[in-house]
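Trainee: What would the 3D arrangement of this be:
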Amino acid sequence: MSALEPRPRITDPTGGWGWVGFGMLASVVTAAFAWVVPQPAVTVVDYLLAALFLVPCAALLLAWWRIGPRFPHPVVATVLWALPLLACPLLFSLDVNAYLTQGWMVLNGHDPYVMTLGEPQLPGIAVGADWVDTTSVYPAGSLLVFAAVFWASGGLPWLGILLFRLLHLACLLVVAWAVKRVASRVGVPVNTALWAGIATPLLILQWIGGLHNDAVLVALIALAVMVAQRGGWSGLLLGGALIGLSLTIKQSGAAAGLGIVALAWAASPGRDWWRLAGRAAAAGAAAVAVFTGVSVGSGLGFGWNSPTAGSPLAVMSDSPLSWIIQAMRFLGQEASLPPVMRALTLVAGLAVLAAWVWLVVRFGPRPGEPGRPWVVLLGGLLAFALLGPALQPWYFTWVAPFVALTLPDRRWQRIWLSATVVVVMAASTQVSLGSPLLGLAVWWSWRRLEAKDLDVFQERTGV
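Mentor: I've put the predicted structure just below:
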């Protein structure tokens, strides 16, 4: 039986609601632990306390796994699991403090591309140590969102955190709506798509708990996917415009551009290369126009590209490129860091570009042929995440809502569901090297499941 196919039955006598309640209890415990674990974790004791998160995060994964794709109300389960996290302190990340600080700068007439994040020193808002001496790396759209939330919060840190969580929960519901619409078009059972891509603890813990603004980014990408998938010039141009808007939130929105063109082409393929090139150019022009219009019209411009902006390489992550920088710091080679960081950033950019070219050549559309547009979409986003200068757990939320829509075979379903477990558990440890170690453990576990035992395992677990 396929991991993403509906199961013939739900073993929970409450029809799955018992597991929903279990997952909600796991979220309550996660929120309770957030009051105990220092942010950021610094000492050995801090990290030992942070290890407590493994228990409720594993429990939430179990609840998600057990309700399965046959559960009729996956979005309701998602909201119930997210609610306890609305009132907890910062979880796994201090990024939201940087958001609030930049919002204050915009509202008070300071240029976030000139003033460093450590200068304001707002009461109760401590910016992460890696970003104190840097200027903003976010495009204009994000800065406008930050300013709106700071204004609505009246400068109260707890209220700003709550408002960001409510915004991200709203974005999650927007993604759910878009996925539901698209699933019915591509022939994927709606509950399967919502269970695999929306109810997953990966989104709940990273968007609501960790408060990463990737929620806004993915909501815009999901809307672009929805309109592009209906085909025609309207779908193509509106999809391109939405990608341009996503670019004003995070630069990684560009990684979805090729996929949007491929989806629009698949819905209404033309007859020749000129038409394909023209549609790609039109979508790109729409994206550039929106991105430029918001950046210039807001008066904020393109200062995120300044040399003083924070670099993803500056933070330890699961990217081997970041390990090189951290090793140099450990060895006292601070003076040599700037040229090395520029070189590694260039290497990462070339690697991503090469991956995109390969995706287009191997899976892209042809005159009269749709190609494999979903592979282009997810591959483009994953290439940016895996080959870029940093690799963080929340980067996987870029593709999570759309995996089921690609109709992956059984092997790829197992790989993705295993990766979800690895990323959720590794993020809960707050140790950057956790993903490779947990990934090795999951790989070993799958290898231990011999063919004769796999059917029994699937019958018992629904995998």
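
Trainee: going forward, measure contacts and count neighbours with C-alpha atoms only.
Mentor: Will do.

Trainee: Just confirm residue 74 contacts residue 193, I think it does.
Mentor: No - the pair residue 74 and residue 193 does not pass the contact test of Cα atoms under 8 Å, sitting 9.5 Å apart.

Trainee: Could you look up the SS state of the closest residue to residue 304 other than its chain neighbours?
Mentor: Closest residue to residue 304 apart from its sequence neighbours, by Cα to Cα, 6 or more residues apart in numbering: residue 137 at 4.5 Å. At residue 137 the chain is in coil, as set by DSSP: H, G, I helix; E, B strand; the rest coil.

Trainee: And this one, please, so the two structures can be compared:
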Amino acid sequence: MPPGRYRAAPGRALAARYAGLVGAALLAVSGYVGGALPGSTAARVWHSDDGPLTVVLWLLGTGLLVGAWWALRAGAPSTGWAYRTAALWAAPLLVAPPMGSRDVYSYACQGWAYAHGVDPYATGVAAAGCPWVDAVAPIWRDTPAPYGPVFVLLAGLAVTLGGGLVGTVVVLRLVAVAGVLLAALCLLGLARAAGVPTRRAAWLALACPLVGVHLVAGAHNDGVMLGLLLLGLLVLVRFPGKPRPLLVAGALLGLAVGVKVTALVVVPFAALAAVLGRYTVRSLLRDGGWLAAGVFAALAGASVSSGLGLGWVRGLTRSGDSEQWTSPSTAVGMVLDYLGELLGRQPAAVPVTRAVALAVLVVLLALLWWRAWSALRDLNDVRQRVLRMGAARPRVALLGAGLALAATVVLAPVFHPWYATWPLAVLAVAAARTGWFVVPCAVAAFLTLPDGTNLARLVKAPGAVAMTALVVAVAVRGGARLRHARRGGTGWPRWFDPGEPVGR
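Mentor: Prediction:
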């Protein structure tokens, strides 16, 4: 059946809605029983009589949420139905304690440090004297803030408004929810511009369990980044080629980068969406130049107004301190280290494989951009413009941005489940086929426990071996498809075919 044409039967849709609601309620209860509450950072699941109950509630709730989301992956009965159901699922999580990680306490302490005149990019929160440091995960107590100046300003504001730890966490959650709501407001315009069914885009991007658990309940700043990012992209597709809107769009993208630098990989693809008329180098430099000016102005303004300058660049170097096999490059390095130990050596391969992955990422991003540029240049032909220009321009640019985010997540030194929401939000409004990114999001929902315990740690060696085997299989298959593409086959560049059907 063509993607997007499937409509769930009313009974099935209602069953999915209320199964997901029950799942969200169970997750909220598990948060109160064994969530990431302030106080001891010892894994409550393993050091509490309520541990088994916490695990049962968490796994059952996650299973119901993921199953309900998966059941309607081809699209909710209507766009409004998708929005209402996503809001219904988010309601129990909005009043739950922080869950899935303890990062919100790191945000609070970084904001406290900034509000009290300490540079969060120069020292860890423990050395800064944060009174709430006991709530921060031990691995992040001595590391500088890895976030941009925009989020440090927001965290400092949250401390000022919230006063104590609980109040600060509440404000940070409201900031995260505001980002999710902003993203939700942009989804319909982006999906319509790209010719993607809005009922499918809204369902995939908003009802995903990762959004409710990690962006709403966990209050991760990824929600703010995505809200600014999608709004910037929406301005671009609505007003291409117009200097003032391009400056505004660039400023919004710059603010997104100022929350998390990951958003920077979207900017080259956003420049493609900025072009009005024929795709030439001159038009790209003209319209993309206005966009770049907006990005630079927003980043420079945030850096100067925060009083921290470019110190946030230094903090990025410590974001990879954690080593888990959920990052493919880290998993390969771990396996090489295991093999070295069997041979009586200590190769210390993880830094090397991570560096190789980042080099591959740079090449892949350049290749993705070139394929998107080539696809858009093909539309310069008059006949092609008449037949396919409508949704092709924004769809190709948005798809490129989503693929760039997906590549960044896969090749980054570390992976956390909420990272999967970055490509999810953009691909939901641009991709014709969805299974390849929906399945990983469903799997990622099971990777943590409510107290922040990473389940990957329980299967460190087997997980690393399995991930390495997957990397090898993907590399072999990808190499074969690229060779086929060079010989004139379809290969992976078909993803940028503006004529690929999406459905309705």
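
Trainee: List the contacts of the residue nearest to residue 304 of structure 1.
Mentor: Each residue near residue 137 of structure 1 by Cα atoms under 8 Å, 6 or more residues apart in numbering is listed here: 113, 304-305, 309-311.

Trainee: Tell me the residue in structure 1 aligned with residue 481 of structure 2.
Mentor: Using TM-score structural alignment as the criterion, residue 481 of structure 2 maps onto no position in structure 1.

Trainee: now residue 481 of structure 2: how far from residue 444 of structure 2?
Mentor: To residue 444 of structure 2, residue 481 of structure 2 is 27 Å away according to Cα to Cα, to the nearest Å.

Trainee: And for residue 154 of structure 2?
Mentor: Computed as Cα to Cα, the residue 154 of structure 2 to residue 444 of structure 2 distance reads 28 Å.

Trainee: With residue 203 of structure 2 instead?
Mentor: To residue 444 of structure 2, residue 203 of structure 2 is 18 Å away according to Cα to Cα.

Trainee: So for those two, which residue has more residues nearby?
Mentor: Neighbours per residue (other Cα atoms under 10 Å) separate residue 203 of structure 2 from residue 444, with residue 203 holding more: 27 against 19.

Trainee: Which position in structure 1 pairs with that one?
Mentor: Using TM-score structural alignment as the criterion, the counterpart of residue 203 of structure 2 in structure 1 is residue 195.

Trainee: What of residue 302 of structure 2?
Mentor: In structure 1, the residue paired with residue 302 of structure 2 according to TM-score structural alignment is residue 294.

Trainee: Next: residue 227 of structure 2.
Mentor: Alignment note (TM-score structural alignment): residue 227 of structure 2 maps to residue 219 of structure 1.

Trainee: what residues are up against that match?
Mentor: 171-172, 174-175.

Trainee: could you pull out the strands for the stretch 351-463 of structure 1?
Mentor: Using DSSP state E, counting those that start in this stretch, no strands are assigned anywhere in the stretch 351-463 of structure 1.

Trainee: Equivalent analysis for the stretch 251-400 of structure 2, please.
Mentor: Secondary structure of the stretch 251-400 of structure 2 by DSSP E, counting those that start in this stretch: no strands are present.
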